[in-house]
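In: only geometry, no sequence info:
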């Protein structure tokens, strides 16, 4: 159905006159009449009873007017929200990142984002698969490598290394390894080399497994590795950022670490002016800055 004809029909029905509708639409009476007649022909029905005092809607015209009135209200509401969005942040935001970063770093920090923007509706998609941002499978992504897809705006947020952690209580009970050779006296907890993960973490895990490890626990995500470490099962390979939120962790063998993993935020070029994207980007950058301050702060004893 032709929207332009519907728009003219609605104006005529609202005004009850071809002339008054034409004045509102800045069209001649004859042009308005032609459009209404064409709409009636396309629907094979009569929409108005014509008489000397003006136009009255038929039963079919009333049905159509109810529909166009509802459409107008929705359009007006959308227009108002678009205008409001120049100053306010609200609506749906689909965020994708890895299971490890999403569960261990991002999700615990989301209360701060909701506190500032309570009308946001976030759909957090945690998976290792790289979603297609230009095809709008997600609005914004945090990825453990520089995105290669075209038409993306990208910003490097920080770098991460995979390192070795144990819990304080584990170290008190079992001690900490002094070198790679003595790591074999402890249970190693890491992601399985066969699971999907960043290459740097995979390479470190494979290297550590060559150290004559007598007991091994492999998990298919870093959240599981962290739970194993916190429950004193052994020494785990984890991203270095987990220590900020988990003071019970102790870094062991500090010289053993993966190569740097770059962390990027990316979103489609078409969302450059999105207030939701800007709010999320600024939130992530602020949280990273706060983490750096915490890491640099002296430990109180």
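Out: Cool, the structure landed. In this text, all values refer to a predicted model and were calculated from it rather than measured experimentally.
In: only C-alpha atoms from now on, for both contacts and neighbour counts.
Out: Will do.
In: and the next helix or strand past the helix or strand hosting residue 41?
Out: Using DSSP states H and E, residue 41 maps to helix 29-43. Remark: after helix 29-43, the chain's next helix or strand is strand 48-51, criterion DSSP H and E.
In: report the buried residues of that next one.
Out: For strand 48-51, a neighbour-count test (16 or more other Cα atoms under 10 Å) marks residue 48 as buried.
In: report the distance from that strand to the chain centre.
Out: Offset of strand 48-51 from its chain centre (Cα atoms, centre = their mean, to the nearest Å): 54 Å.
In: what's the answer for stretch 288-299, then?
Out: In terms of Cα atoms, centre = their mean, the centre of stretch 288-299 is found 25 Å from the chain centre.
In: okay, buried residues for that stretch please.
Out: In terms of neighbour count (16+ other Cα under 10 Å), stretch 288-299 has its buried residues at 288, 291.
In: roughly how far does residue 119 sit from residue 92?
Out: 9 Å (Cα to Cα, to the nearest Å).
In: scratch that, residue 275
Out: 11 Å.
In: which one of those two has more residues nearby?
Out: residue 275 (17 against 13; other Cα atoms under 10 Å).
In: name the element residue 200 belongs to?
Out: Following DSSP H and E, one finds residue 200 within helix 199-208.
In: what does that helix contact?
Out: With Cα atoms under 8 Å, 6 or more residues apart in numbering as the test, helix 199-208 has contacts from 161-162, 180, 190-193, 237, 257-261.
In: hold the first one in mind and look at this next one:
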């Protein structure tokens, strides 16, 4: 096949379809009709003389050949981005896309509510947040930055500890009025308890004490959705095992006056390639600073009970109350 037959616009369309796993979704993003997108993929397959997607009513999936094509197209996109940066005028706003992979808690509940601050300073940077129970491989296509539990030790991977997530029990006022309050950690087994499936995996690796309680407690509800836990707990469904900072986010949740169940460390990881991208470097630095803010005392090594939070922040970081109310 002659290289002259390859068209960058067609390759760009292929890249978007691969990212979204849907020709209809790609058409919506690119402002074209689904038949036009389908025709361009047909043209690409004809030029390459190979099938790049398996198509079904549920969407499209890359073939092995398609995965190889995507690796080259990603490299071409990076080269095009480097060319754009090299020729743009000094002081131009950073632009470009970056993918952030996170767990169900930190991403949606701590980072996403603060992204408006990032975008006010960097309006041309597009962030794609992917939420999963499993830690992302930052060497795989489409995974630029990962925030996950457990330190990564892969070659050519840069990792920084962001903090410690402390797990405590929460319940609604109505549930505690009906079922009573556990006097100590050993009384959890008397209650309906709610657990996130990924928390179970995290504490197995990092908190042996929590493993003991898991064996003692017959959890009434286990799910991979933080929202499901919060809503069930807030509506008298039982005692939810949640990160300590949730007490700041939902006034319906009452923290139990008991010690933490588990402290679990978490890291930000990325590759040198992503660090060299201006949008990658901006997002990495912003996330690291996010966990150094006064209100991020939740993530210190030392556990701060939700009921002691305001007092502790004032003791350690005077004059921060205004920023806490605004966050």
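Out: Done, it's in. All values derive from a computational prediction rather than experimental measurement.
In: drop anything exposed from the contacts of helix 199-208 of structure 1.
Out: Buried members of the contacts of helix 199-208 of structure 1, scored by 16+ other Cα under 10 Å, are 161-162, 190-193, 237, 257-259, 261.
In: which of those fall within strands?
Out: Judged by DSSP state E, those include 162, 190-191, 237, 257, 261 as members of strands.
In: out of those residues, which comes closest to residue 248 of structure 1?
Out: Distance to residue 248 of structure 1, by Cα to Cα, is smallest for residue 237 among these, at 15.2 Å.
In: and the closest one? What does it align with in structure 2?
Out: Matched to structure 2 by TM-score structural alignment, residue 237 of structure 1 sits across from residue 241.
In: from what I can see that match touches residue 166, true?
Out: No: with contact defined as Cα atoms under 8 Å, residue 241 of structure 2 and residue 166 do not form a contacting pair (10.1 Å).
In: helices of the stretch 101-250 of structure 1, start to end?
Out: Taking DSSP state H, counting those that start in this stretch, the helices of the stretch 101-250 of structure 1 run over residues 107-116, 168-174, 180-183, 199-208, 222-230, 242-245.
In: got JSON lines for these, with distance to residue 30 of structure 1 too?
Out: Listed next are these as JSON lines, based on distance: least, Cα to Cα, whole Å:
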{"stretch": "helix 107-116", "distance to residue 30 of structure 1": "54"}
{"stretch": "helix 168-174", "distance to residue 30 of structure 1": "86"}
{"stretch": "helix 180-183", "distance to residue 30 of structure 1": "90"}
{"stretch": "helix 199-208", "distance to residue 30 of structure 1": "71"}
{"stretch": "helix 222-230", "distance to residue 30 of structure 1": "71"}
{"stretch": "helix 242-245", "distance to residue 30 of structure 1": "72"}
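In: and among these, the most buried is which?
Out: Among the helices of the stretch 101-250 of structure 1, ranked by average contacts under mean count of other Cα atoms under 10 Å, first place goes to helix 222-230 (a mean of 21).
In: other SSEs contacting it?
Out: helix 99-101, strand 162-167, strand 187-191, strand 235-239 (3 or more Cα pairs under 8 Å, 6 or more residues apart in numbering; DSSP states H and E).
In: centre-most residue in structure 1?
Out: residue 95 (1.4 Å; Cα atoms, centre = their mean).
In: that's a strand at that one, yeah?
Out: Yes: remark: residue 95 of structure 1 belongs to a strand, assigned using DSSP: H, G, I helix; E, B strand; the rest coil.
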